[in-house]
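>>> Next comes the sequence, and after it the predicted model I'd like to discuss.
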Amino acid sequence: MAKDTFLNRKVTLNCKGKLIDLSSPAVMAILNVTPDSFYGNSRINTVDEALKATEKFINEGATFIDVGAYSSRPGAVDISVDEELNRSIPIVQAIAKEFPDTLISIDTFRAKVAEECKTAGAHIINDISAGSLDKDMFDTVAKLQVPYIMMHMKGTPQTMQHEPTYQNLTLEVIIYFTEKIAALKKLGVKDIIIDPGFGFAKTIDHNYELLQKMADLNIFELPILVGFSRKSMITKVLDIKNEDALNGTTVLNTIALQKGAAILRVHDVKASIECIKLSEKVKFAYF
């Protein structure tokens, strides 16, 4: 099903009035403002901590800062819209004020949170549900005219790992994105990024099957974001803790880059920038 679409792929995003070039892959740094994210070392509790982490991410080469106030780990506690806003708005406002040139993504599946964070200074919406958990999300994205990251997932964070099954995983993911992209384009959304959803409603074997066939997603000619960082698809295979999963993360990021990934969403920016630099060196080496 895969075809050579690398030369035709959309490689720019209109973000904050600027064209962001993704012809060379970029890094999105994870900024969790939740008390229960799966990787404890990534949790941010105060505005000051968020600003220090953001400065570190920027200095290490991150293009985007992804602020998430709702933990989407399997079985995560469901929080109210107000709680999500109370966690996210002060962080987004502070980053926008302290680092005005930084591109902020808001990791939410709720249209109200997306819109209010856009007003507070966010520039991108990162939706794990691709509009499935809030019927107003697509209309909100169209109204805001911001880049939209949509991920493949079935169910909710509370139910997604309850024995996920597929007849043909890759085909079902492609059909899912085909329908979502058509709906967004009908509404006039111009900047769409797709995320295969590694670790979401997928078994360990599903994750590796999807990674093996990830190049098939280049058929959409859209930027692809991947998020493997320190996830259980690494730790369970290697029988390690997520604190020890940086090497495994880098291996999977490298494979994804070879298959067309345009954005790496990670906890560890420096290692990911190095991974991209070396992968690009191989891609453009001439002997």
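Received the coordinates, thanks. Quantities reported herein were computed from a predicted structural model and do not represent experimental measurements. Residues are numbered from 1 along each chain as shown.

>>> CA atoms for contacts and neighbours, from now on please.
Fine.

>>> isn't there a helix covering Lys112?
Yes: using DSSP: H, G, I helix; E, B strand; the rest coil, the assignment for Lys112 is a helix.

>>> Spit out the contact partners of it.
Val81 (C-alpha atoms under 8 Å, 6 or more residues apart in numbering).

>>> same check, this time on Ser229
Contacts for Ser229 (C-alpha under 8 Å, 6+ apart) come out as 245-246, 249, 265-268.

>>> Of those - the most surrounded one?
Val266 (26 neighbours; other C-alpha atoms under 10 Å).

>>> helices or strands up against the longest strand along the chain?
Looking across the chain with DSSP state E, the single longest strand is strand 26-32. Contacts defined by 3 or more C-alpha pairs under 8 Å, 6 or more residues apart in numbering; DSSP states H and E place strand 26-32 against helix 47-60, strand 64-68, strand 263-266, helix 269-283.

>>> Redo those as CSV? Include distance to Ile219.
As requested, the helices and strands packed on strand 26-32 are exported to CSV (distance: least, C-alpha to C-alpha, whole Å):
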stretch, distance to Ile219
helix 47-60, 32
strand 64-68, 25
strand 263-266, 17
helix 269-283, 20
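
>>> Strands of the stretch 151-287 of the chain, start to end?
192-195, 225-226, 263-266 (DSSP state E, counting those that start in this stretch).

>>> Included below, for side-by-side comparison, is a second structure:
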Amino acid sequence: RVAEQAIDAGAVLVNDVSGGLADPDMLTAVAAGGVPFVVMHWRGFSDAMDSRAVYGDVVGEVVAELRARMDAVVSAGVPPERLVIDPGLGFAKLAQHDLSLVAGLADLRALGRPVLVAGSRKRFLGRVLAGAGGTPPAAERRDGATAALSAIAAHQGAWAVRVHDVRATADAVRVANAVARARAGVR
């Protein structure tokens, strides 16, 4: 019902962290609403998330699970051109899994849909900043790490990033793009 009301109020995209799995009516609402739908990789509700962070090949498994979810969403009536995918950083993943997924964005992009990276202030960034055995900084002190992650994701072809501190992230992405253009010899 929230998605339907949001679309009626003018929302131009529905972002469902469960990819339509948590609410049996979500896919019908999105199909009827005619808006893009973000399909995030999801293995279940938060209370059991950590126990589901088991992967042999995190990138390969997330790609396969997203492909299956995309097929289900399309079968439910959402046109494939309206799908955006999200690797679900922080959802049933350990810090190394999240980093591997960002490093493997090309494999996610091979699914043929735009990729949204939502890593803003995530726990894994705190762990990276803390180093071995250190105390992770509070979420609101992870904006610099978020900007770095977002610039890397943009450089690797992410369609969009979801962030809290838009200005710092936009600046980081602009600088990364300028460096990429300089490397390519484009002015």
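Nice, thanks for sending it over. Everything quoted here is computed from the prediction, not taken from an experiment.

>>> TM-score for this pair?
Overlay of the two chains. TM-score (TM-score structural alignment, normalised by the length of the second structure): 0.86; 176 aligned residues with a C-alpha RMSD of 1.6 Å.

>>> sorry, back to before: in the contacts of Ser229 of the first structure, find the pair that's most separated.
Of all pairs drawn from those, the widest gap by C-alpha to C-alpha lies between Ala245 and Arg265 and measures 14.7 Å.

>>> ok now do the counterpart of Glu172 of the first structure in the second structure, which residues does it touch?
Alignment note: Glu172 of the first structure maps to Glu61 in the second structure; criterion TM-score structural alignment. The contact partners of Glu61 of the second structure, by C-alpha under 8 Å, 6+ apart, come to Tyr55.

>>> separation between the corresponding residue of the first structure for Gly144 of the second structure and Ala256 of the first structure?
By TM-score structural alignment, Gly144 of the second structure lines up with Asn247 in the first structure. Applying C-alpha to C-alpha, to the nearest Å, the value for Asn247 of the first structure to Ala256 of the first structure is 14 Å.

>>> still on that earlier bit, mind giving me JSON lines with the contacts of Ser229 of the first structure and columns for distance to Gly227 of the first structure?
Below are the contacts of Ser229 of the first structure laid out as JSON lines (distance: C-alpha to C-alpha, whole Å):
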{"residue": "Ala245", "distance to Gly227 of the first structure": "13"}
{"residue": "Leu246", "distance to Gly227 of the first structure": "13"}
{"residue": "Thr249", "distance to Gly227 of the first structure": "9"}
{"residue": "Arg265", "distance to Gly227 of the first structure": "5"}
{"residue": "Val266", "distance to Gly227 of the first structure": "7"}
{"residue": "His267", "distance to Gly227 of the first structure": "10"}
{"residue": "Asp268", "distance to Gly227 of the first structure": "12"}
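
>>> Lys281 of the first structure -> the second structure?
Under the alignment by TM-score structural alignment, Lys281 of the first structure pairs with Ala178 in the second structure.

>>> Neighbours of its match, how many?
14.

>>> How about Glu179 of the first structure?
10.

>>> where do the helices sit along the first structure?
Along the first structure, counting by DSSP state H, helices occupy 47-60, 81-98, 111-120, 137-144, 169-186, 204-212, 232-238, 246-258, 269-283.

>>> now the fifth one, how far from the centre of its chain.
Which is helix 169-186 of the first structure. Taking the mean of its C-alpha atoms, helix 169-186 of the first structure sits 17 Å from the chain's own mean (C-alpha atoms, centre = their mean, to the nearest Å).

>>> If you compare the directions of it and helix 204-212, what angle comes out?
60 degrees (axes from the mean of the first three to the mean of the last three C-alpha atoms, to 10 degrees).

>>> Only the buried residues of helix 169-186 of the first structure, if you could.
Neighbour-count burial for helix 169-186 of the first structure flags 169-170, 173-174, 177, 180-181, 184 (criterion: 16 or more other C-alpha atoms under 10 Å).
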